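# Task: produce atomic coordinates for the following.
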Amino acid sequence: MTMMDIGEVARRSGVPASTLRYYEEVGLIRPLGRHGLRRQFDPGVLLKLALIELGKAGGFSLAEIAGMFGEDEALNIPRANLHAKAEELGRQIASLRVLRDAIRHVADCPAPSHLQCPSFRKLLTSVSARRAGGRMERPVQAGRRQGRVPKPVRDPG
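All right, here's what the predicted structure looks like:
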């Protein structure tokens, strides 16, 4: 079996050696041994590192990712956890879309000042309410369909 030292694993995976050592410390990866002072890994560690990076990109914590690997290193991802994470990401995406659209509106609003733009004021009110309530809600115009850009305020003059 061909083994790789930590430098080769870092090079091939793109994961810095310091991160590899941290992953070892928290139990996500295990070297097979050492050759001198250098940790030696099975090539299968590259797949595991890719799974860890995918989990991180998906918003899973390192503890959650660690729980997806059994004692025998077999991958076991409960599908219910994946569905829950997908729903959470969907809510975040929807909220970010509304926020993006509101910011675009404010950027294009013809009001002389941002503070004179009703949509901007609603955005400020919404942000304040979220901070006070400690939870994410739609940032502006709860009655409008998601994804619609608010109409700009027209100067009557």
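# from here on, contacts and neighbour counts on C-alpha atoms
Fine.
# List the buried residues of the one helix or strand residue 86 maps to.
Under the criterion of DSSP states H and E, residue 86 resides in helix 79-108. For helix 79-108, the neighbour count (16 or more other Cα atoms under 10 Å) marks 95, 97-99, 101-103, 105-106 as buried.
# Include distance to residue 58 when you put those residues into JSON lines, please.
Formatted as JSON lines, the buried residues of helix 79-108 follow (distance: Cα to Cα, whole Å):
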{"residue": "95", "distance to residue 58": "17"}
{"residue": "97", "distance to residue 58": "18"}
{"residue": "98", "distance to residue 58": "21"}
{"residue": "99", "distance to residue 58": "21"}
{"residue": "101", "distance to residue 58": "24"}
{"residue": "102", "distance to residue 58": "26"}
{"residue": "103", "distance to residue 58": "25"}
{"residue": "105", "distance to residue 58": "29"}
{"residue": "106", "distance to residue 58": "31"}
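# please give me the structure for this one as well, since I'd like to look at both together:
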Amino acid sequence: MQGLSIGEVAQQTGLQPSAIRYYEQMGLIPKPQRHNTRRRYDPKVLQWITLINLARKAGFSIAEVQTLIHGFSEDTPPSARWRSMATTKLTQVAQQIHDLQQMQVVLNHGLQCQCLRLEDCRISNQQGCHEQCEEADQT
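Next up, the predicted model:
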């Protein structure tokens, strides 16, 4: 039989067969030929999966990978596709970094909290909750 079985593709890519079937269903990889009801993938499917894995490592969702692969005219070179997608993704990553930094501030304030009751706690205060907690504790 020609082509790769789904097990061979899974072994060579490190994916589960269910992920390969999902990629196929989503149109991310070409549909395989069938021989006696068994999938037989063209070896080029490995290149497609490498591309998908790279895009996923860059933080792209499955929907964004679909856009990368199918969301441009066929004559759009890969460099233009990546540039367009990366510009948008970098904006999102910058926002996520900001959000994570804010999360870190809140968590660090939480580490310093000495409140005795949740009702008195004001971790969202930029100076931490000590001052307000001490006031509440004195009452």
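# quick revisit: pull up the aligned stretch in the second structure for the helix holding residue 86 of the first structure.
Counting by TM-score structural alignment, helix 79-108 of the first structure lines up with residues 83-112 of the second structure.
# Could you pull up the average distance between the matching stretch and the first structure after superposition?
Here the mean offset of stretch 83-112 of the second structure against the first structure after fitting is 1.5 Å, by mean Cα distance after the TM-score superposition for the first structure.
# Could you measure from the residue nearest the centre of the first structure over to residue 47 of the first structure?
Nearest to the geometric centre of the first structure sits residue 59, at 4.2 Å (Cα atoms, centre = their mean). According to Cα to Cα, to the nearest Å, residue 59 of the first structure and residue 47 of the first structure sit 19 Å apart.
# go on, residue 28 of the first structure?
To residue 47 of the first structure, residue 28 of the first structure is 12 Å away according to Cα to Cα.
# And those two? Which one has more around it.
Comparing residue 28 of the first structure with residue 47 by other Cα atoms under 10 Å, the one with more neighbours is residue 28, at 22 against 11.
# Pull the contacting residues for the more buried one.
residue 66 (Cα atoms under 8 Å, 6 or more residues apart in numbering).
# I'd like the secondary structure assignment at it, please.
coil (DSSP: H, G, I helix; E, B strand; the rest coil).
# do residue 39 of the second structure as well
Once three-state DSSP is applied, residue 39 of the second structure turns out strand.
# Translate it into the numbering of the first structure.
Aligning on TM-score structural alignment places residue 39 of the second structure opposite residue 39 in the first structure.
# And its match, how far from residue 129 of the first structure?
Residue 39 of the first structure is 51 Å from residue 129 of the first structure, by Cα to Cα.
# Kindly report the same for residue 91 of the first structure.
18 Å.
# Tell me the secondary structure at residue 71 of the first structure.
Residue 71 of the first structure - assigned by three-state DSSP - is coil.
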